[in-house]
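Student: please find the sequence and the predicted model below.
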Amino acid sequence: DVTEVKNVAIWGNHSATQYPDFYNATIGGKPVPEVITDKAWLEGAFIEMVQKRGAAIIQARGASSAASAANAVVDTVRNLTTPTPDGEFFSVAVCSDGSYGVEEGLIFGYPVRSNGKDWEIVQGIKHNDFGQGKVDITHKELLSEKEAVKELL
């Protein structure tokens, strides 16, 4: 049941380096790696599937993934304007305040909570070495993109 999946943060850039953090997510209240025990699949095929989701939708539909993007906008607005249940969070790209070592001012996907009016980046999420490596890769990519357009800023 997909409604049992909670707290899947998508860290970083909206690109093939984004990191869907299954290590800190739960299914039915249990950590994902306890429910899906195939670590190689989680660290490989699962992440790649999320990273390439837009292209997969276009290929499957033979049309734009705009409907999926529009649905994501609706979900995000609802999440930002409705209090987040205790112990839960959702993902959204926001202007970094320096949290988790990400350069301030970069637009970066973070775990976020809302009280229905204001939102905040969830603090204190711990990454294992694998997860921190993925966050570092997507952060470095965004820094590279910023450097590439610095003359335009």
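Tutor: Perfect, thanks for sending it. Predicted model, so just to flag it, every value in this text is computed and none were measured. Numbering: from 1, shown residues only.
Student: use CA for all of it now, contacts and neighbours both
Tutor: Noted.
Student: from the contact counts, what lies against the helix ranked longest in the chain?
Tutor: Assignment by DSSP state H gives helix 129-148 as the longest helix of the chain. Helix 129-148 is packed against strand 19-21, with contacts defined by 3 or more C-alpha pairs under 8 Å, 6 or more residues apart in numbering; DSSP states H and E.
Student: list the helices and strands the strand it packs on packs on?
Tutor: Strand 19-21 packs on strand 9-11, helix 47-51, helix 129-148, going by 3+ C-alpha pairs under 8 Å, 6+ apart.
Student: could you pull out the helices for the protein?
Tutor: Along the chain, the segments classed as helices by DSSP H run 32-35, 39-41, 47-51, 53-61, 66-81, 129-148.
Student: got another one to weigh against that:
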Amino acid sequence: MIARGPVTDAVKSLLATVTGKPVEVLTVPINAATGKPFPPPYTLLYPLDHDTDDQTMGDQHSTAISVYQATFVSGPDPSKPGSRGTDTQAQWLADKGRAVVARAANGAPGYLHPLTIPGTTCYRRQANEVGATSDPNDAIISYVIRFRFYLDSAA
């Protein structure tokens, strides 16, 4: 069976690599040096479905399909009083996040950026763009992409 925790850790790490910005699961990322939240831009990662049934009579639960929602957050610049998040910044971060499904430019098989999960291979990735949201009360603008990862035990 493919455990969810290592998949979540790998997706979080991959998003941090491709965006170059902080990523946290279910909460605002905290700067370990200060103990305070990182200012935007950052990514919030939400684990959604994790289906381990391959729909066969001899199912050994050696496959899984994991779905994650990445919310790319733009917000006020703490050094500029009265500033607000921008759609441009949210889309810029989402553009970087889309690299999760990028293929090599030379046509080589596989993906440009590895998703490293111990004992598991990811043979297919999908990105479904959900769109943008905003909250005028706190000057936050976000852009949402749902990623689907098709996994197999590497046995």
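Tutor: Structure's in. What do you need? All of these numbers come straight from a predicted model, not from anything done at the bench.
Student: what's the TM-score here?
Tutor: In this superposition the chains share a TM-score of 0.28, using TM-score structural alignment, normalised by the length of structure 1; 71 aligned residues with a C-alpha RMSD of 4.7 Å.
Student: quick one, the longest strand anywhere in structure 1 and helix 129-148 angle?
Tutor: When structure 1 is scanned for its longest strand (criterion: DSSP state E), the result is strand 107-114. Strand 107-114 of structure 1 runs at 120 degrees relative to helix 129-148, counting by axes from the mean of the first three to the mean of the last three C-alpha atoms, to 10 degrees.
Student: quick check: residue 138 of structure 1 vs residue 66 of structure 1, distance?
Tutor: Look at residue 138 of structure 1 and residue 66 of structure 1: by C-alpha to C-alpha, to the nearest Å, they are 24 Å apart.
Student: more neighbours: these two, which one.
Tutor: More crowded of residue 138 of structure 1 and residue 66, by other C-alpha atoms under 10 Å: residue 138, with 23 against 12.
Student: separation between the more buried one and residue 129 of structure 1?
Tutor: From residue 138 of structure 1 to residue 129 of structure 1 the distance is 14 Å (C-alpha to C-alpha).
Student: ditto for residue 81 of structure 1
Tutor: For residue 81 of structure 1, the distance to residue 129 of structure 1 - C-alpha to C-alpha - is 34 Å.
Student: between these two, which one's more packed in?
Tutor: Taking neighbours as other C-alpha under 10 Å, residue 81 of structure 1 and residue 129 compare with residue 81 leading, 14 against 9.
Student: from memory the more buried one sits against residue 114, does it?
Tutor: Yes. At 7.2 Å, residue 81 of structure 1 counts as touching residue 114 under the criterion of C-alpha atoms under 8 Å.
Student: still on that earlier bit, so which of the helices of structure 1 is nearest residue 11 of structure 1?
Tutor: Of all the helices of structure 1, helix 129-148 sits nearest to residue 11 of structure 1, with 6.4 Å by C-alpha to C-alpha.
Student: and the closest one, what's buried?
Tutor: For helix 129-148 of structure 1, the neighbour count (16 or more other C-alpha atoms under 10 Å) marks 131, 134-142 as buried.
Student: so which of those is the closest to residue 110 of structure 1?
Tutor: Using C-alpha to C-alpha, the buried residues of helix 129-148 of structure 1 come closest to residue 110 of structure 1 at residue 135, 10.3 Å.
Student: wait, the closest one touches residue 9, no?
Tutor: No. Residue 135 of structure 1 is beyond contact range of residue 9, at 11.1 Å (criterion: C-alpha under 8 Å).
Student: any shared contact partners between these two?
Tutor: residue 19 (C-alpha atoms under 8 Å, 6 or more residues apart in numbering).
Student: need the next SSE after the longest helix belonging to structure 2, C-terminal direction.
Tutor: Criterion DSSP H: the longest helix present in structure 2 is helix 4-19. Moving toward the C-terminus from helix 4-19 of structure 2, the next helix or strand (DSSP states H and E) is strand 23-25.
Student: contacts for that next one, please.
Tutor: Outside strand 23-25 of structure 2, the residues within contact range by C-alpha under 8 Å, 6+ apart are 12-13, 15-16, 29, 42-47.
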